[in-house]
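Colleague: coords below, sequence missing:
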């Protein structure tokens, strides 16, 4: 094989390696290949105490869907995504987001009367 073919194959291999490393899930500076929730609760948590709600879908990192709630006191609680109150809360939030996007005015083109 000629040197140019070897360099081309080496370059392609390195490019694939870098692309694979870039696609790996990263959390901070360490790799994370496990679920974030060790245990979950079905107990009701008042939505007024929520600062943020994260829904992490099942994937290569974790086989189950995870719902993490960060409260105003910076504590994070993992809740069972199958709990009725969790599903109800998520549906309400999604419906309110839909209503907001439907209410937002779409840009329309206005026609002006031209006087001669």
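Modeller: Received it, and whenever you're ready, just let me know what you need. Small disclaimer: the values here were computed from a predicted structure and weren't measured.
Colleague: make it CA atoms for all contacts and neighbour counts henceforth
Modeller: Fine.
Colleague: where do the helices sit along the protein?
Modeller: For the chain, the helices defined by DSSP state H occupy 3-23, 84-103.
Colleague: Indicate which one of those helices is closest to residue 63.
Modeller: helix 3-23 (18.2 Å; Cα to Cα).
Colleague: The closest one: how far from the chain's middle?
Modeller: Relative to its parent chain, helix 3-23 has a centroid offset of 30 Å by Cα atoms, centre = their mean, to the nearest Å.
Colleague: related to what we said a few turns ago, turn the helices of the chain into TSV, including distance to residue 66 and mean neighbour count.
Modeller: Formatted as TSV, those follow (distance: least, Cα to Cα, whole Å; neighbours: other Cα atoms under 10 Å):
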stretch	distance to residue 66	mean neighbour count
helix 3-23	21	11
helix 84-103	11	12
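Colleague: Including distance to residue 41, could those helices go into a markdown table?
Modeller: Output for the helices of the chain, formatted as a markdown table (distance: least, Cα to Cα, whole Å):
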| stretch | distance to residue 41 |
| --- | --- |
| helix 3-23 | 32 |
| helix 84-103 | 11 |
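Colleague: Comparison target below:
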């Protein structure tokens, strides 16, 4: 093989590796790292909350996720568009 063939092969290989490592693999394809597969709009009284987590969109998932851990350690995903959760968040953040 000539020197030009080796240079073309090296350039092609470096281009392929650069392209492969340039993209974050977690963000491609389906939302594999979203914690909420299904969401609920059912009202949950705040006295049953042990913890509430609001996960903003990012590389792990492209949508807002609201996870409520109840006192019996069950985790429930709440739809961020549910009116009762928005009122609760506004009430808590205003205090």
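Modeller: Alright, I've got the coordinates. Here the structure is a predicted model, which means the values were calculated and not measured.
Colleague: which stretch among the helices of structure 1 comes nearest residue 43 of structure 1?
Modeller: helix 84-103 (8.8 Å).
Colleague: which outside residues touch the closest one?
Modeller: 44, 79, 80, 81 (Cα atoms under 8 Å, 6 or more residues apart in numbering).
Colleague: Need the buried ones from those residues selected in ChimeraX.
Modeller: In ChimeraX, this line selects whichever of the contacts of helix 84-103 of structure 1 come out buried by 16 or more other Cα atoms under 10 Å:
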select :79,80,81
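Colleague: Strands - which of the contacts of helix 84-103 of structure 1 land there?
Modeller: Residues of these located in strands (DSSP state E): residue 79.
Colleague: Between the contacts of helix 84-103 of structure 1, which sits nearest residue 36 of structure 1?
Modeller: Nearest to residue 36 of structure 1, judged by Cα to Cα, of those is residue 79 at 11.5 Å.
Colleague: Contacts only, for that closest one.
Modeller: Contact analysis of residue 79 of structure 1 by Cα under 8 Å, 6+ apart lists 40, 41, 42, 43, 66, 67, 68, 69, 86.
Colleague: Correct me if wrong: the first one contacts residue 83.
Modeller: No. The pair residue 40 of structure 1 and residue 83 does not pass the contact test of Cα atoms under 8 Å, sitting 10.2 Å apart.
Colleague: center of structure 2, which residue is that?
Modeller: Closest residue to the average C-alpha location of structure 2: residue 61 at 2.1 Å, with Cα atoms, centre = their mean.
Colleague: residue in structure 1 matching residue 6 of structure 2?
Modeller: Using TM-score structural alignment, residue 6 of structure 2 lacks an equivalent in structure 1.
Colleague: Tell me how far residue 42 of structure 2 lies from residue 11 of structure 2.
Modeller: Distance of residue 42 of structure 2 to residue 11 of structure 2, given as Cα to Cα, to the nearest Å: 57 Å.
Colleague: any chance you could map the strands in structure 2?
Modeller: Taking DSSP E as the test, the strands found in structure 2 are 49-55, 65-70, 75-78.
Colleague: Columns distance to residue 32 of structure 2 on top of those strands, output as TSV?
Modeller: Below are the strands of structure 2 laid out as TSV (distance: least, Cα to Cα, whole Å):
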stretch	distance to residue 32 of structure 2
strand 49-55	15
strand 65-70	14
strand 75-78	16
